[in-house]
Every structure is written in structure tokens, then in C-alpha cells.
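Visitor: I'll drop the sequence and a predicted model, then ask my questions.
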Amino acid sequence: MSILPKHVSIVEVGARDGLQNENLVTTADKVHFINQLSQTGLKHIEAGAFVSPKWVPQMADSLSVMNQINRTSGITYSALTPNVKGFELALQAGADQVAIFGSASEGFSQHNINCSVSESLKRFEPVMELAEQYQIPVRGYLSCVANCPYDGATPPVKVAEVARELINLGCYEISLGDTIGTATPLRIAKMLESVNQHIPINQLAVHFHDTWGQALANIYQALTMGITVIDSSTSGLGGCPYADGASGNVATEDVLYLCNGLGIETGIDIDKVADAGWTICQQLGKLPSSKASLAIRARKIRDEQKRR
């Protein structure tokens, strides 16, 4: 049996990567959602994105959201910042950390940010210079690490090449994203092996979507290879506006249930996360896509009925 880590860190992306692909919710609802998540034991919450409101209107109020949340000591509140203007807004918002995003495939880079992979990396240089000046840690997102909706399969060597470029720019960690959720464990293993030849495993995270129902299997594969940082979204919120058919990120509740069953510590209360998910989903007029969240709610209803 493979050796599993004793502890993993969860990067909660529901308030950004989740809500940016859902119907618009009010600033007050976003603030309440993040405040609820802050009471669950999570240590990293991605709270907003400073991107063009023309392209991502759901994130237009990120400055207001981050200025209104009740910050809890020990929690990193981060934001996505694709350019200098975004970084400057993140500073105004008091972001503890920022993230930049690139693609391992040319087709996705062109459709997502209208430039080549090499051009996108060049654009990040002034952001990285400012981050160093203000001593703000920068995380790098890398999309399409298994397959691209435009180019097909992404060669693992290409993923490793772009990931290494992001590290060389100054990112402290690279989050490897299966953007369209088509990967299976063997593809993930080959990709991680390739990237790990150039980057230590403790500088890598995984960010898997669940379009084909493989996210948890892929996460388990990553755990067996030493990955200890997992991106997830409460209730499985989100998708990808530039990848048709891509369902939401893997649900935080489902990841927590998996880790709990494997004896891996997270320090996070799964019931409290589920409660936060139900609250925001009520505002969105939908049910959580998390199987664990639905099971928790069903259990609570049964318990209430027994007490009557």
C-alpha cells in the first residue's frame, strides 16, 4: 500500500473560482459565505479576483467583498491578479497572497487570455516584481494539465516546462489544474512524475474538476505521490467559462470525507463547510453537487425526525 500523507492543506476556491461561474450573488451573500467558511478550520480562502468586470462580472465587487469580510487570524485570504492593475487592487483589498494563471496548452491560452503561453508568462513579470517589492507571496495556477478543449491531450513534458517557468518567475507553489475534468489517475500520475522531475512535490498542488466523475480518484492518486495541497470548492460550485461542459471543482465536502476516511488530518469541520455550502446554494437557487453534503443533510433530517 502506498504511503499517504498525515496532513493535507485545503485551498478553498468556492468564493472565487466557484462563484465566478455561477449566477450573480450579492456582495452581502459573498461576505456571509466567506465569513462562514472562516469558521470551519480552513486556513486558505480564495476570496476574490481582480479581473476585467467585462469578462467576469461575478467578480466585479471583489474589492468591496474583501474589505467587508471578518478576517480570522491564521487564515490566508487570497485573490486572483492577472495584471498590475489587478495586483494594485488586491493590495487595496488587503490580500495576504495573490495568484496568477497560465495554461499548459496554446489553444486554451489563446481563448482564455488572448495570447500565447510564452506571452502570458512575459505579462506576469511586472506583477511578480511588485509582489516581491511588497513581499506578497504568489501562487501559480496552471490550466489544462491533462487535456485541452481545443488542442486535445497535453503532453506531460509541456506541463513540466510551463510549471518550471512559473517557479522561475517566483511563484512559491504551482496548482495543477485538470480544467475540463477528463483526466484519469494514470494520466495524473504521468503528469505529476514529469513535473516532479523539475519541481519538488511540496511546491505542487492539485486542482481537479469533476466533469467525468474522476476528481476524487485523481486526488487519491496525487496523495499517493506525495501531494499535500488540494484545491476544492464548497458544494462543488463553479466550472470554467472557457471550457464547454466543464463541471465544477471537486467539492470540498467530498475531499474532506475522503481524507477523513483515509486518516489524513485537515483540521476542517466537514459539517460546518456543508452548512456554508447549503446557505450559498440557497441564494443560487440550486442544490449542492457534493455527494457528501447531500448525505450530511439527509443524516441531519433523519436525526431530527428521530428526536421528535
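Guide: That came through fine. Residues are numbered from 1 along each chain as shown.

Visitor: alpha carbons only for contacts and neighbour counts from here, please
Guide: OK.

Visitor: measure Thr182 to Cys144 for me?
Guide: Here the distance between Thr182 and Cys144 works out to 10 Å (CA to CA, to the nearest Å).

Visitor: these two: who's more crowded?
Guide: Under the neighbour definition other CA atoms under 10 Å, Thr182 and Cys144 were set side by side, and Cys144 has more, 29 against 22.

Visitor: need the three-state assignment for the closest residue to Ala163 other than its chain neighbours.
Guide: Nearest residue to Ala163 in three dimensions, chain neighbours excluded: Ile174, at 6.6 Å (CA to CA, 6 or more residues apart in numbering). Judged by DSSP: H, G, I helix; E, B strand; the rest coil, the three-state class of Ile174 is strand.

Visitor: doesn't Val162 make contact with Ile174?
Guide: No - because the distance of 10.0 Å does not satisfy CA atoms under 8 Å, Ile174 is recorded as not touching Val162.

Visitor: second structure follows, compare the two:
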Amino acid sequence: MNLRSRPEEMGFPSHARVVEVGPRDGLQSEPEFVPTEEKFALVNSLIDAGIRHLEVTSFVSPRAVPQMRDASEVLSGIDRTRGAVLTALVPNARGAERAIEAAVDAMVVFMSASESHNRKNVNRSRQESLAGFGEVCRTAETSGTAVYGGIATAFGCPFEGDVPVEDVVDIARRYRDMGITMVSLGDTTGMATPPLVRERCRALRAAVPEIDVALHFHNTRGAGLVCVYAGLLEGVTRYESSIGGLGGCPFAPKATGNICTEDLVYMLDECGVETDVDLGKLIAVARRTEATIGRTLPGQLMKAGPRLELHAMAAAATANG
């Protein structure tokens, strides 16, 4: 039996949507400014590889995240002819206005499920964040721009430890009441485990069934793709990842990179879950990104290649004795 062509045999959905967040979440904590031309070249190459949903920048204060100071310029250089959905993170109504001026397809508002991380990440209480999002949604409504909701530290907080599932559900309900229909659960410091993924997905499905859930994992403790596997078993079809494994929250201790887009696509392909992404092109993008950043990135597939990539016997050493 060819399991690659029959995901239903494994209890998986037949298709998954890969959302690339490397241009935003991946680059945001890079200490050296990445030239604007390199940023939109990265986005265009990802689109060429078949990625159709990308979080490309954020309209935050340049003082807080200097890497994102060229948000409008990045959007102006992206190929908009292939139907890719371009989103940007916005912290407030002013950011929303700038995002609308730059013609984003959707805006992402974000907050943490834990009070302490929210104060570190955006210097606001959770209630202050939610109050501000209402204004963002009203601003977006005037232009017909969609708004997505992100919940950081949805699986645990580096300052508080376990995050009650009820807190995650409450934020999702508040998002729904604002008219938001897509919510991403963010594993900000790699604290997710398969039991937590199952618990949170089922809790949201029961409490807010009208919400489309996305999962955003980091590989801090090596469990990122295992958590994707758990999400697939729960029927989740939208996963956020970063090319080469770039990323890590700059406001959380020991936060390392996102799950790698090319590693994610490889696993989904091997499970028979369609992504409509050209894996060969994606590996090439990951290697170019590593060269651009100038250091070794954590992605595994760009080093090893797919499992059926064959090699000449003459290129390998032969055992002696």
C-alpha cells in the first residue's frame, strides 16, 4: 500500500495549506538589517515555489523591531500576479492604516495567552490588547480587509509555565465576537506537545466551531513536526512555518526557530497530504536564504535532501577491513 497517496488511511486530511512566515517571524530578530531587495526576492522565490499564503512583514514601531522598518517597500516589490495572499502583522489601528495603504490582503492581530508574555512582547495587558483590536477590526472593515487573530504562548509561557486552555478559548471567543474567523495558535517557545495540541484543538472546536484554526509551532525542543502530526490527526489543515527554520521571538528567553517550511512540506508529502508546493524549488530557496543570512540554519532537508535522492556509489567511502 502506498501510504503517500492515501492520507485517509492514517486519519489525515487530503490537503494542507502551508503558510510561510519567514519574511516576518523569521527575519524579525535578525541582528543585521536584511536589505529590502533581498526580502522581496525571498517572498517572490517562495511564491514561485508554490507557496500561496505568506506573512511578509509587520507594521510595528521601527524602534521595537528595526528589521521591519521597510514594511511598505517590501510589499511594493512583491509579484502580485500569481494569486498569493499576503498578510502583515499589525499591533494597533495606526499599523492597520499603514497596512491598508500598502494593500495587504489580510492583517494579523496578535496577543499572548499569558499576561506576563503579553506585557513583554507588546508592553500591554491582555485587556488593553483586546480593546485595541476592536479598533483595528473597525479600521479593516472600512477597506474590506480581512483580519486574522494570533494567540502567542498558546501552549505554555516561559514566565508562567502552563497556560490554562480556558484562557486560549476565551481569547478565541473574543476574536470571534470581533468578526475574526481564522485564529492561529502560536507555540512561541516550543512548549507544545501532542497531548496539548489535541486538548487545545478539541477545546476550540467545541467552543468556537465557526473559527478556522491554524497551528504555528517552533522547534525549540525538537517536537515541532511531531506536533504537526498531532494537528493532522485533529483535522487541522493550516500550518505556519519558516523557510530554513528562521525565527524566534525576541522577547522570550531561549526562543529558537520556527519549524522549517521545507521539512514540513517533505513530511506532508511523505504522508500523502497535498500542499501544491514544489519541494525542489523550496529546498533551493532555503539554501539561498542560508547564504543570505550568512550562518547555518536548522533546516534538515536542505542538508540531507529527500529520502529517495540517490547518490553515486563512487562518491561514498568504502569500508576497509
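Guide: That came through, no problem. Note that the structure is predicted; figures quoted are calculated from it, not measured.

Visitor: so after superposing, what's the score?
Guide: Scored by TM-score structural alignment, normalised by the length of structure 1, the superposition of the two chains gives a TM-score of 0.94; 305 aligned residues with a CA RMSD of 1.9 Å.

Visitor: related to what we said a few turns ago, show me the common contact partners of Ile174 and Val162 of structure 1, please.
Guide: Common contacts of Ile174 of structure 1 and Val162, defined by CA atoms under 8 Å, 6 or more residues apart in numbering, comprise Leu142.

Visitor: for stretch 84-103 of structure 1, how far is the first residue from the last?
Guide: The straight-line separation of the ends of stretch 84-103 of structure 1 (CA to CA) is 19 Å.

Visitor: that one maps to which residues in structure 2?
Guide: Taken onto structure 2 by TM-score structural alignment, stretch 84-103 of structure 1 occupies residues 93-112 there.

Visitor: show me what contacts the residue nearest to Ala163 of structure 1?
Guide: Ile174 of structure 1 sits next to Arg139, Gly140, Tyr141, Leu142, Ala163, Leu166, Ile167, Gln203, Leu204, Ala205 when contact means CA under 8 Å, 6+ apart.

Visitor: trace the third one over to structure 2, please.
Guide: Going back to what we said before, that points to Tyr141 of structure 1. Here Tyr141 of structure 1 is matched to Gly150 in structure 2, going by TM-score structural alignment.

Visitor: quick one: name whatever helix or strand follows the helix or strand containing that match.
Guide: Under the criterion DSSP states H and E, the helix or strand holding Gly150 of structure 2 is strand 146-152. Once strand 146-152 of structure 2 ends, the next helix or strand along the chain (criterion: DSSP H and E) is helix 165-177.

Visitor: need the residues that contact that next one.
Guide: Residues outside helix 165-177 of structure 2 that contact it (CA under 8 Å, 6+ apart): 113-114, 130, 149, 151, 154, 181, 183, 199-200, 203-204, 207-208, 211.

Visitor: the helix or strand harbouring Phe108 of structure 1 packs against which elements?
Guide: Phe108 of structure 1 is part of helix 106-113, with elements assigned from DSSP H and E. When contacts are defined as 3 or more CA pairs under 8 Å, 6 or more residues apart in numbering; DSSP states H and E, helix 106-113 of structure 1 packs onto helix 117-123.

Visitor: how much does the helix it packs on stray from structure 2?
Guide: Superposed on structure 2, helix 117-123 of structure 1 shows a mean distance to its aligned partners of 0.9 Å (mean CA distance after the TM-score superposition for structure 1).

Visitor: endpoints of stretch 141-157 of structure 1, how far apart?
Guide: Chord length of stretch 141-157 of structure 1, first to last residue, is 17 Å (CA to CA).

Visitor: Arg205 of structure 2 maps to what in structure 1?
Guide: In structure 1, Arg205 of structure 2 lines up with Asn196, judged by TM-score structural alignment.

Visitor: oh, that last question was meant for Leu232 of structure 2, not what I typed.
Guide: In the superposition onto structure 1, Leu232 of structure 2 corresponds to Leu223 when matched by TM-score structural alignment.

Visitor: now swap in Val65 of structure 2 and tell me
Guide: Taking TM-score structural alignment for the superposition, Val65 of structure 2 sits opposite Val56 in structure 1.

Visitor: its match and Lys85 of structure 1: what is the separation?
Guide: To Lys85 of structure 1, Val56 of structure 1 is 15 Å away according to CA to CA.

Visitor: name the helix or strand for Val56 of structure 2, please.
Guide: Assignment of secondary structure by DSSP H and E places Val56 of structure 2 within strand 53-58.

Visitor: how about the strands in the stretch 1-150 of structure 2?
Guide: In order along the chain, the stretch 1-150 of structure 2 carries the following strands (DSSP state E, counting those that start in this stretch): 17-20, 53-58, 85-89, 106-112, 146-152.
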